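Enquirer: would you be able to build a 3D model of this:
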Amino acid sequence: MMSELIDPVEEENFEEISSDEVDRVVSNLETLAETVESENIRAYLEDAINNIYYLVYDEEDLEDDIAEAA
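Expert: Next up is the predicted model:
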């Protein structure tokens, strides 16, 4: 039950992130990932892309995007 309560400090630090901003950042990171030679750096960038994407989207959105691209 205690885990269901929202910590007032956490609630104050909540940041609203727009899907437009996420889309822009993901696009820029994808462009950057295409330019790097290091597989390690590319892997970190892909992790960042996924983490940022899931700030506002869920897996169903990703599946929809993939289906639309096909």
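Enquirer: rest of the way, CA atoms for contacts and neighbours
Expert: Will do.
Enquirer: now do Asp47 against Tyr53, distance only.
Expert: 10 Å (CA to CA, to the nearest Å).
Enquirer: once you drop chain neighbours, what's closest to Arg42?
Expert: Using CA to CA, 6 or more residues apart in numbering and skipping residues adjacent in sequence, the residue nearest Arg42 is Ala33, 5.4 Å away.
Enquirer: neighbour count: Asp47 and Tyr53, which is higher?
Expert: Using other CA atoms under 10 Å as the criterion, Asp47 and Tyr53 rank with Tyr53 on top: 19 against 12.
Enquirer: what's the spacing between the more buried one and Ser27?
Expert: Using CA to CA, Tyr53 is found at 10 Å from Ser27.
Enquirer: just checking, what packs against whichever helix in the chain runs longest?
Expert: Longest helix of the chain, by residue count under DSSP state H: helix 19-35. For helix 19-35, the packing partners by 3 or more CA pairs under 8 Å, 6 or more residues apart in numbering; DSSP states H and E come out as helix 39-53.
Enquirer: following up with a second sequence; could you model it the same way so I can compare the two?
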Amino acid sequence: MSGTGNNSSMPEPGKPAHRAAQLENEARATWLFAGDCARWGLGYEAARARAEARQLRVRAIMARAGATMESDERNERG
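Expert: Have a look, this model is predicted:
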């Protein structure tokens, strides 16, 4: 099976929902990296990575809100 098919469950690239998913994935990876840093005894780096992960999650929430607003506007227009 090729990966060129249209997967309706994935947001369209370039859309706010797609960006939100990307940010959420990046936040998840950064949070895991923070855990590794903490395990290795790198407290400062772990704290910075956790802060970055939180910022990424906030940006994902904002992007998702933008996607919702865009969807609402489309529905109002018909």
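Enquirer: hmm, back to that, quick one: the longest helix of structure 1 to chain centroid distance?
Expert: Taking CA atoms, centre = their mean, to the nearest Å, one finds helix 19-35 of structure 1 lying 10 Å from the centre of the chain it belongs to.
Enquirer: repeat that for stretch 31-48 of structure 2.
Expert: Here stretch 31-48 of structure 2 shows a centroid-to-chain-centroid distance of 20 Å under the convention CA atoms, centre = their mean.
Enquirer: start and end of that stretch, how far apart?
Expert: Stretch 31-48 of structure 2: ends 10 Å apart by CA to CA.
Enquirer: list the contacts of that stretch.
Expert: Stretch 31-48 of structure 2 is contacted by residues 49-50, 53 when judged by CA atoms under 8 Å, 6 or more residues apart in numbering.
Enquirer: most neighbours, which of the residues you listed?
Expert: The most crowded member of the contacts of stretch 31-48 of structure 2, judged by other CA under 10 Å, is Ala53 (24 neighbours).
Enquirer: now that one. Nearest residue, chain neighbours left out?
Expert: In this structure, Ala53 of structure 2 finds its nearest non-sequential neighbour in Ala27, 4.5 Å apart by CA to CA, 6+ apart.
Enquirer: measure how buried the counterpart of Leu56 of structure 2 in structure 1 is and give me the count.
Expert: When structure 1 is aligned by TM-score structural alignment, the residue opposite Leu56 of structure 2 is Ile52. For Ile52 of structure 1, the neighbour count with other CA under 10 Å is 17.
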